[in-house]
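Chemist: Sequence below, structure please.
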Amino acid sequence: MTYRPDIDGLRAIAVGLVVAFHASPALMPDGFIGVDMFFVISGYLITGIMLRDLKKGTFSIVGFYTRRIRRIFPALLVVVIATLGTGSFLLVGEGFARLVESVVAGLGFVANFLFWSQAGYGDALAATKPLLHLWSLAVEEQFYLLWPLVLAFSFRFRSGVVLSGMLIFLGSFGLCVVWTLHDPNGAYYLPFNRLWEPMAGGLLAMVGYSARGSIERNLCSLVGLALVAASFPMISTLEHFPGWRAVFPVAGTVLIIAAGPASLINRALVLKPLIALGLISYPLYLWHWPALVYARFWSLDRFGTFELSVVASLLAVSAAVVLAWLTYLLVELPIRLQRPSRVAQKLAGGWLALLVVSAGLWFSLPLLGFGVDKTEAQYVAELGRREGTCFMLDGKSNLPPECIDNDPDQTRIALVGDSYAAGFSKALRETPGLSVIEFTSSSCPFNLDFDFAIRPEQCRAINDERLDLILATQPDLIFIASWWQMGAEDDVSQLRNLAQSIQTLLDRTEARIVLYGLSPVLLRLLPICSQGK
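Modeler: Next up is the predicted model:
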């Protein structure tokens, strides 16, 4: 395959989106689609290279993995060693144990399975994991454990290459759509739901389609750009992603590649700054997340907040760019000039040694009292929130009977509000003499006839149902708690509406009303506090 500088420019766009998303989610809330673009680009390039070797009769599995080792390991080992070394100074206790755990998973290319097992509602620790981003590298390498073998086998049969690729593409895409409906976290992290994305690029390489004529090329590139741009209004959050919505960035990237370097959009992609950024896109991807995470820990120690200012985020990203260039110039380029087999053996040996040392450290930490005691899900479970039942996560009500404990011989208390109210559920239910009627919902305070930007229609309907439930059960006490700084367009109007909502309860019930004010917010995450950091 001939070198295409426009693809390096496309890499620059993809890594730029990811870095912007991680540095400022409010500024670039959909930047995570850059990972999907990377998957397509990788599938296209690597499948094309394998097909070239198969046609020449020079393809070998050993040769393929030798190239992968030379491409993946140099920057990966440097970043992992630097991250682990820095973490040994900044992190203590469980935080450092989690880092070592992620090092082992990252080097073993199973980080996606590790982080999937830890993910869930209230996964507040995500921003404290310096190697969280290695999940995508794991997915990619898991794909390349399967695809070269299938491609080499199917190449022997006429039309077998495209047929095998189509079967993987369709099967994975269908699974992704269904899985996203039931388990978005699993759909996001697990390889079975992601194989169709690099396969989309692989199919383009297999079919060999390239737009011809200026009109076809320009139309192809413009439609591709439009699809990528359409991702932003279509994909508002990770809640329903990837699923069918991932078609937009994937199809858009395929079309931009197919348009060829002479198309209108692709000519803009060959600007020197974009090509320069594209050349370091892989080491930049590896460096940027640890830089941002450690900058947050520095901010926590310095200013008592885990949130980064704009200046701090820019400094962290700038440091990542400098480190990426140094890695490219001092590590990646010199290694490319060495004999492939010999350097691959050295890199594989270094990788194995680091993996063994990290695994040994991981197993020894619990003996020193620094093990990973709890998952994020366990921390949330200890709060006693009945997620998905009495505490709604998706804006849907359908309250089950176990949420209505209406014992007339006890003091009946109705608990309403958002996740902050749900945090009181366990304590109230364990208090003798109380029967609890709970109707809490994520990001939905108890404000009647009031719209919140985060879920305008669902919250209004839920509050109507809450009022109906309170009027039907006539509790002795109504306990209202919420995060009162929800970010409504007008905080004053929200408070006025709250007063009106309480007046409605006073007029229509005989209940006493407890209104819990602003809940305290820990500046340091609970697991960090528990380890004395």
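Chemist: CA atoms for contacts and neighbours, from now on please.
Modeler: Fine.
Chemist: Now Val177: closest residue in space that isn't a chain neighbour?
Modeler: Distances taken as Cα to Cα, 6 or more residues apart in numbering place Gly243 nearest to Val177, at 4.2 Å, with adjacent residues excluded.
Chemist: Can you give me the buried ones in the longest helix along the chain?
Modeler: Using DSSP state H, we find that the single longest helix of the chain is helix 61-90. Neighbour-count burial for helix 61-90 flags 64, 66, 69-77, 79-80, 83-84, 87-88 (criterion: 16 or more other Cα atoms under 10 Å).
Chemist: to compare against the first, here's another:
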Amino acid sequence: MKFRQDINALRAVAIIGVILFHFNNEWLPGGFSGVDVFFVISGFLMTSIVFRGLESDSFSLFKFYVSRANRIIPALAFLCLVLMVFGWFYLAPDDYKTLGKHVLSSMEFSSNFTYLNESGYFDKSAYTKWLLHTWSLSVEWQFYILFPIILMVLKKYLNVQNLKKVFLISTIFTFVIAFFLSYSNPLSAFYLLPARVWELLLGGVAFLYPLAIQDKNKKRMELLGVSLIILGYFLVTEQTVWPGYMALVPVIGTYLIIVSNRQDSLLTNNLILQFIGKWSYSIYLWHWPLVVFGIYFSITNWWLFGIPLSIILGYLSYRFIESIKFPTYDLWSSIFKVKPMWMFLFTGILAAGAYNTNGYDFHYPQKLQVIGKEPFNGPLRGLHCQNYDNQKECQFGKGDVAAIVMGDSHSGAMIRGIDALYHDKGAVVDWTLGACPTLSGVSRYRQKKWTSVCGDYVDSVIKRASTKYQGVPIFIINRTAYYIDGDTESDRMNDQTILVKWQNKIFRPSSTFDMKSKLAKGFIETACKLSKTNPIIMVRDTPEYPFDVPTEMQKSLILNGELSRVKISRKSFTERNKWSDYIRTQAQKECGVKVLDLTDAFCDQDYCYGDKNGHAMYIDGDHLSPYGSSLTIPLMSEKLKSMNINF
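Modeler: As a prediction, this is how the structure comes out:
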């Protein structure tokens, strides 16, 4: 096919939108739709290659695959190798392990599935994933694999004209599928081929059904196409269901520019756009790791350096890697001659090694390795005792039951300290149920369906406490702030996350004040039910951190050569716990529950700390480690004595 300047300029328009969005999403809130522009372009080019080959009976499937590999793999493999070298020196073991996993899935072109199972594209955790942007390459590669095979099979039974009709019908049909999938399962729709294939097919329609347009109308069509793409950059936002019907805006815009086929316009004759378009693939590869780099090192106004660097590195990658002319082959027997395949294997083996050796942990200093392993040195007690069977009951120690601990996984993390206090008094019963708040009648969303297992369990233990354990003190420990206001850790943060369902209302981090008030009332009523037959001690939430504490400690050691304290402001901790503190205070007023505040074990007047004396107090961003739990014992003992609670 003759070089199309309009398509090359379109690539520039697409990459500019994507880069500006990623470096600052306030500039172009819909800039991510530039990826959809790329999809249409790819569909047009791939359809032209495959159909021309099929029409002339000269199409070679193997040659097609090799050509795609020659185009895509070398620059991608080089980027991955650079990140692997960078990670060797600057990433903590768990982060390097994760990078290995992501490099492997990127080289396998399955990273869209990997990221689908990890988090949403717009979640804050996205900015910690060095190769998140390769999800779109994976979608394209999956299309490249399936598309020619399907056309080759259909060509055996259909003539070219009927094949074109099937193509057009398929484009409409897959758009309908994408529309419904976008609303029924938006995360899958964003990442997976079935919801994106219509965009690629529409590019094919532009090739198969070229429009006969007068020159004066071509100009208008091109202008309309450009306007639609730019309108999409400003009209679409992260909250837009994507790729729903709004995706038609940039996709139709791209289609109109392609079918107008103007090679002498202001857009196509723009020298800057032509250069950027030529380098666009490499710019796309490099820009996202640079975005993450600026966040990883907390560089202010990083875009001032990151955007120019994206273009410079993109040019260098194009000039010295993309421009290499690797030979193509027609026969499958030549597979071992395909150089990109060896790049794929070499990079994949290195990445698999990083993943399977915890980031090649042997190359880290011993002190850094200890930080990563230390949180698990000692029994985590309740974390292994998840009572999803309502009749199951974990017990620590011997003798009569002296205390009961109930709540979510935070109670399981803290039970070590309570068990130590009651060690000589009797046994401690563990009523931990992970991810389940102590809230009667509550439901949680698990495996794509609502389940009442949490509420049923709470109701069953309320009954059990009044019959079997009447008078035994019960410690209620929850990550209460999470159920009211959502998560703090970046890899799980999303304003649309479903927290719980209670009294037929679904609660999210964005729920209204009135709804949160009702949920708080539910917590209070549950505690008061329990207090009718048992002394109740509600433990104040422990500080939470927006990162993995051991990893943050390792990161400070790697970057600074010494450990710096992992901390948040005490003010932010207090702000975070307004609702949970309200719940405990009201329960104290209404039904006499005791409130156990262990904040001073973690915080001074100004800050709350995730580490002490070089040791991690948490196993992640919110669960106490055995060491952290042990630090609560002296303060717990003092507080319980002041409450006249026997232990």
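Chemist: ok so, going back, mean distance, the longest helix of structure 1 to its aligned residues in structure 2?
Modeler: By mean Cα distance after the TM-score superposition for structure 1, the fitted helix 61-90 of structure 1 averages 1.3 Å away from its aligned residues in structure 2.
Chemist: Please tell me how far the residue of structure 2 positioned farthest from its centre sits from Val539 of structure 2.
Modeler: Here structure 2 reaches farthest from its C-alpha mean at Gln214, the gap being 47.5 Å by Cα atoms, centre = their mean. Distance from Gln214 of structure 2 to Val539 of structure 2, counting by Cα to Cα, to the nearest Å: 76 Å.
Chemist: and what of Leu266 of structure 2?
Modeler: Distance, Leu266 of structure 2 to Val539 of structure 2, using Cα to Cα: 67 Å.
Chemist: what do we get in structure 1 for the residue farthest from the centre of structure 2?
Modeler: Here Gln214 of structure 2 is matched to Arg212 in structure 1, going by TM-score structural alignment.
Chemist: Contacts only, for Gly371 of structure 1.
Modeler: Shown in contact with Gly371 of structure 1 (Cα atoms under 8 Å, 6 or more residues apart in numbering): 93-94, 97, 365.
Chemist: between the residues you listed, which has the most around it?
Modeler: Ranked by neighbour count (other Cα atoms under 10 Å), those have Ala97 at the top, with 25 neighbours.
Chemist: list the helices and strands the host helix or strand of that one packs on?
Modeler: Assigned by DSSP states H and E, Ala97 of structure 1 falls within helix 93-107. Judged by 3 or more Cα pairs under 8 Å, 6 or more residues apart in numbering; DSSP states H and E, the packing partners of helix 93-107 of structure 1 are helix 61-90, helix 111-118, helix 134-154, helix 340-364, helix 526-530.
Chemist: Quick one: these as JSON lines, columns for distance to Gln378 of structure 1 too.
Modeler: Conversion of those to JSON lines gives the following (distance: least, Cα to Cα, whole Å):
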{"stretch": "helix 61-90", "distance to Gln378 of structure 1": "24"}
{"stretch": "helix 111-118", "distance to Gln378 of structure 1": "9"}
{"stretch": "helix 134-154", "distance to Gln378 of structure 1": "22"}
{"stretch": "helix 340-364", "distance to Gln378 of structure 1": "20"}
{"stretch": "helix 526-530", "distance to Gln378 of structure 1": "11"}
